[in-house]
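J.: predicted coordinates and the sequence they were generated for:
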Amino acid sequence: MMLLRLILLLTSLGLLSCSVKQESYLDNTPKLDFADYFNGKLCAWGVVRERSGELSRKFVADINAYSLAESIVLDEVFLFDDGERQTRQWKFKLSGGQWIGTAGDVVDTAIGEVVGDSLHLNYQLEVKVDGDSWVINMDDWLHLIDRRTLMGTTNMSKWGFNVGRIDILMRKQPGGSARCINEPH
């Protein structure tokens, strides 16, 4: 039991010492307006990397973002290069300066904060791995490059250990009618 406590303490100290300071993004421009950016049609492209950094999968996604009552809804459809298709519906609400999000495979809630040009989002995602269900900690950083483009990285961990990373590029689509996923015929 003492060894477990020591490991947890060292892991938490290590995580705290290498965390990014949100204040460093405060003056960055262009400023990210969450409700404005996540309104309309978005395309996303990305890669999933193993903990070693080796490329594991590629994906493209269609995202339909809209306001509903007091929420921002993101309807996402992902198509991976191995043919797997995933869907997720996020619902975000602004509360006390933070964006609180829920989705079917998100444990409890996601907590997001916009700082300057960036969105920092933390949550736990339930992921299927070889027939088992794992809860993975997701630490997202999305940065607004221009008014239409977001780039980001999600660091994934379990028990404080790195298990992989996702790199993503999102782009707002003018007119809102373009499809991002090209279905095979």
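T.: Looks like it arrived, so ask away.
J.: switch to C-alpha atoms for all contacts and neighbour counts from now on
T.: Will do.
J.: the strands in the protein, which residues?
T.: 40-50, 55-68, 71-80, 85-95, 98-102, 106-115, 118-129, 132-146, 149-158, 161-172 (DSSP state E).
J.: nearest to residue 6, of those strands?
T.: strand 161-172 (14.9 Å; Cα to Cα).
J.: buried ones in the closest one?
T.: Residues 163, 164, 165, 166, 167, 168, 169, 170, 171, 172 are the ones in strand 161-172 that count as buried (16 or more other Cα atoms under 10 Å).
J.: let me have those residues in CSV, adding distance to residue 19 as columns.
T.: As requested, the buried residues of strand 161-172 are exported to CSV (distance: Cα to Cα, whole Å):
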residue, distance to residue 19
163, 17
164, 17
165, 16
166, 17
167, 18
168, 20
169, 22
170, 24
171, 27
172, 29
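J.: before we move on, the earlier item: redo the strands of the chain as a markdown table? Include distance to residue 3.
T.: As requested, the strands of the chain are arranged in a markdown table below (distance: least, Cα to Cα, whole Å):
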| stretch | distance to residue 3 |
| --- | --- |
| strand 40-50 | 28 |
| strand 55-68 | 34 |
| strand 71-80 | 40 |
| strand 85-95 | 39 |
| strand 98-102 | 35 |
| strand 106-115 | 28 |
| strand 118-129 | 25 |
| strand 132-146 | 23 |
| strand 149-158 | 18 |
| strand 161-172 | 17 |
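J.: next up, a structure to set beside the first:
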Amino acid sequence: MSMFLTFLAGSVLVLALFAIGQRVIGFQAQKPEDYAKLTPHMDIQQHLSGPIRCEGVIYGPMGRVTSRFTADMEGRWDGNRGVLAEHFSYDSGTKQDREWRLTLGNGGRVTAEADDLVGKGSGQQEGGALCLSYTIRLPESAGGHALQVTDWMYLIDDKTIVNRSQFRKFGIKVAELVATMRKVDA
């Protein structure tokens, strides 16, 4: 019995160290202030405005591509409030629409709402990056699960943003999204 308890204690320790390590290195360790000096500087009222074309992939928990998508987006702003309408087309033939309602606060703070969010999302725009965290409820056709999401958007140039998102359930990564968002010349 003591050998089993020793094994169990060792396994718990390894899992705890892995979880702590993920918060110290890697995707989850990023902070908005890490990108304060990154140029060009992102201004979401400018860079998430007008027509935007998006292409991306979603990776499953084993790191393999599970879905590919394109999206047509349109951003509109009135003062510190904006709407980003998204129209997704997935390689499965599924279509999905989402409308983000964004509010800019002081010091680069961002609040986000959408019909499929649980509560509100919050984020920070700093230098050439934007971090947004929220809980999203998947459609019933995808299981209806509530997942914690962290979006990182990095401004590449005046027309291009790279978006990397991780989706977690009980702290375990279950999916990742990588996409490019490019402003469309009107």
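T.: Cool, the structure landed. Because the structure is a prediction, the values reported are computed rather than measured.
J.: any idea what the TM-score comes out to?
T.: Once superposed, the chains reach a TM-score of 0.84 (TM-score structural alignment, normalised by the length of structure 1), with 170 aligned residues with a Cα RMSD of 2.1 Å.
J.: of the strands of structure 1, which is nearest residue 25 of structure 1?
T.: Closest among the strands of structure 1, using Cα to Cα: strand 106-115, at 5.9 Å.
J.: structure 2: matching residues for that closest one?
T.: The aligned range for strand 106-115 of structure 1 in structure 2 is 117-126, by TM-score structural alignment.
J.: need the residues that contact the matching stretch.
T.: Residues outside stretch 117-126 of structure 2 that contact it (Cα atoms under 8 Å, 6 or more residues apart in numbering): 32-33, 35-36, 41-43, 108-114, 130-137, 146.
J.: cutoff 7 Å now
T.: Applying Cα atoms under 7 Å, 6 or more residues apart in numbering, the contact partners of stretch 117-126 of structure 2 are 32-33, 35-36, 108-113, 130-137.
J.: cool, and stretch 46-53 of structure 1?
T.: With Cα under 7 Å, 6+ apart, stretch 46-53 of structure 1 has contacts from 55-60, 162-169.
J.: picking that back up, out of the contacts of stretch 117-126 of structure 2, which are buried?
T.: 32, 35, 108-113, 130-137.
J.: wait, which of the strands of structure 1 is closest to residue 7 of structure 1?
T.: Proximity to residue 7 of structure 1 (Cα to Cα) singles out strand 161-172 among the strands of structure 1, at 11.2 Å.
J.: how close does residue 153 of structure 1 get to residue 173 of structure 1?
T.: Using Cα to Cα, to the nearest Å, residue 153 of structure 1 is found at 21 Å from residue 173 of structure 1.
J.: comparing these two, which residue is more hemmed in?
T.: Legend: neighbour count by other Cα atoms under 10 Å for residue 153 of structure 1 and residue 173, higher for residue 153 (19 against 16).
J.: need the longest helix for structure 1.
T.: Looking across structure 1 with DSSP state H, the single longest helix is helix 2-17.
J.: just the angle between that helix and strand 161-172, please?
T.: With axes from the mean of the first three to the mean of the last three Cα atoms, to 10 degrees defining the directions, helix 2-17 of structure 1 sits at 30 degrees from strand 161-172.
J.: which residues touch helix 2-17 of structure 1?
T.: residue 160.
J.: picking up where we left off before, farthest pair within the buried ones among the contacts of stretch 117-126 of structure 2?
T.: Spanning the widest gap among those are 35 and 137, at 29.3 Å by Cα to Cα.
J.: could you find the closest non-adjacent residue to the residue most central in space within structure 2?
T.: Central residue of structure 2 (Cα atoms, centre = their mean): residue 151, 2.0 Å from the mean position. Nearest residue to residue 151 of structure 2 in three dimensions, chain neighbours excluded: residue 165, at 4.3 Å (Cα to Cα, 6 or more residues apart in numbering).
J.: so which bit of structure 1 is stretch 92-105 of structure 2 matched to?
T.: Under the criterion TM-score structural alignment, stretch 92-105 of structure 2 matches residues 82-95.
J.: brilliant, that's me finished.
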